[in-house]
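K.L.:
only geometry, no sequence info:
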């Protein structure tokens, strides 16, 4: 398939915050891969539930707020895909029926079973905004249990330019503090991986491209919950083979844009992205696509 999104065109710079206002109508993105993603979530949740779901005591109400927000939004935004009948939601293309009041299931876990996005709750405390609950089945080289309960600046500690005391860390705290329920925001992140696995939580060694080269995109949104005051962080993963650029009329230009951004990375940034070993092979292939 031809890539739908191309944040690597230069519009979403790596290692920059890049948040933009988001129309609430476009908050969630459901597409033809919905069933594939939901099936993949089921597999991960059944295989390793403690790796993909965490929650502090006292977050149940905020989790329920997320579930009801999605239950109201999805049938309106995607009426051909989601049908709601009281506490029950039918996901038509996926042949699924989800009960919002399922006993013994955390509301955030139920909510994550409705959408392709991963869901994370951030709560303000004495040490700033911390990860208080989350259902993350498709982490991109990070561990949810390791980040659980940690403050924002600690979560971002390994990211070059975002550790505690940096200007970016200060700006992120300010953005979280000033976010309002009526104005969600969105940003894009992207990386280059050597496989197309959705579930990729392990902190991998430098990527090897022996099995192919894939563009891994993250569409990230932040939305303040009006009742609890918590902030919901969503991450939607898209994976496209690099070769798919050949199917776009602007593929050569996109390849040039990716190459320019890879060339501009510092050694620390290149290492964080896992591209130190394969940089030359990646640039060579991008050059071939660029003609």
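P.N.:
Cool, the structure landed. Predicted model only: the values in this text are computed from it and were never measured. Residues are numbered from 1 along each chain as shown.
K.L.:
rest of the way, CA atoms for contacts and neighbours
P.N.:
Fine.
K.L.:
which element is the residue most central in space within the chain on?
P.N.:
Central residue of the chain (Cα atoms, centre = their mean): residue 235, 2.1 Å from the mean position. Here residue 235, judged by DSSP states H and E, is contained in strand 231-241.
K.L.:
chain center to the host helix or strand of residue 63: distance?
P.N.:
Assigned by DSSP H and E, residue 63 belongs to helix 60-77. Computed by Cα atoms, centre = their mean, to the nearest Å, the separation of helix 60-77 from the middle of its chain amounts to 18 Å.
K.L.:
Put this next to the first one:
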């Protein structure tokens, strides 16, 4: 199967930024499709058909937040009262309110993680994560923010406190975003990796593909849950260089 590759990316992933690198985002931009929308949504549907237990988890208490998220996505990409939609040129998808994350995984290009305040931290209470970049949903589900980011060395106590303040402070209609960047040898979108398994030589600046996630933080106005939304870009080195030049060797977590 040919790799699914974008030809362009709407920001320069080679631009080094200090963590956490957060910027404001216009609400109309958080679900903007790109040139591989149809291919990525088809890949997501296949993963949900064949590996659902790996890519989707939802705590029963997070169902209201998942349904609110589905309403928001429908309103922006399709129509709020849709009963059936057609993503790209793929088959129609029936809206299933009893399976909101499964439905989202088939109608949107992005991955979605739901985080709800439990005690002092936000906890991942649900996610549809078809395109993990070297992590596993099972190891992060129902974990707080500090646990989610273990064992990232740069995610120290100071960064953890700043990120928690961001999740506490983000307001409805005023999303935030950042990006990460890593060179990969393999263009595969579904790349899970266990927490303490060492990265191999796929992660170096001589590899052929740039993988970058546009990571967005959105507050749901009714349930007040926070959504961590991930739009994954994978570009061949030649296409990235054609758009942005060589730049520094990116390895931004």
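P.N.:
Cool, the structure landed. Keep in mind that this is a model prediction, so the values were computed, not measured.
K.L.:
TM-score for this pair?
P.N.:
Once superposed, the chains reach a TM-score of 0.88 (TM-score structural alignment, normalised by the length of the second structure), with 244 aligned residues with a Cα RMSD of 2.4 Å.
K.L.:
Wait, the residue nearest to the centre of the first structure touches residue 121, no?
P.N.:
No: contact between residue 235 of the first structure and residue 121 fails when scored by Cα atoms under 8 Å: they sit 11.7 Å apart.
K.L.:
can you pull the contacts of the equivalent of the residue nearest to the centre of the first structure over in the second structure?
P.N.:
The criterion is TM-score structural alignment: under it, residue 235 of the first structure has residue 230 as its aligned partner in the second structure. The neighbourhood of residue 230 of the second structure, defined by Cα atoms under 8 Å, 6 or more residues apart in numbering, consists of 110, 111, 112, 213, 214, 215, 216.
K.L.:
the helices in the first structure, which residues?
P.N.:
Under the criterion DSSP state H, the first structure contains helices at 34-47, 49-52, 60-77, 107-112, 144-147, 152-155, 167-178, 251-264, 267-272, 279-290.
K.L.:
Now the first one on the second structure. Mean distance?
P.N.:
In the superposition with the second structure, the aligned residues lie an average of 1.4 Å away from helix 34-47 of the first structure, counting by mean Cα distance after the TM-score superposition for the first structure.
K.L.:
In the second structure, point out the residues matching that helix.
P.N.:
Using TM-score structural alignment, helix 34-47 of the first structure pairs with 37-50 in the second structure.
K.L.:
picking that back up, list the ones among the contacts of residue 230 of the second structure that the first structure also has?
P.N.:
Checking those against the first structure (both residues aligned by TM-score structural alignment, their matches' Cα atoms under 8 Å), the contacts still present are 110, 111, 112, 213, 214, 215, 216.
K.L.:
Would you mind listing the residues in contact with the last one?
P.N.:
Same thing as residue 216 of the second structure. By Cα under 8 Å, 6+ apart, the neighbours of residue 216 of the second structure are 30, 175, 176, 177, 178, 227, 228, 229, 230.
K.L.:
Just flag the most distant two among these.
P.N.:
Greatest spatial distance among the contacts of residue 216 of the second structure (Cα to Cα): 178 and 227, at 13.8 Å.
K.L.:
More neighbours: which of the two?
P.N.:
Comparing residue 178 of the second structure with residue 227 by other Cα atoms under 10 Å, the one with more neighbours is residue 227, at 25 against 18.
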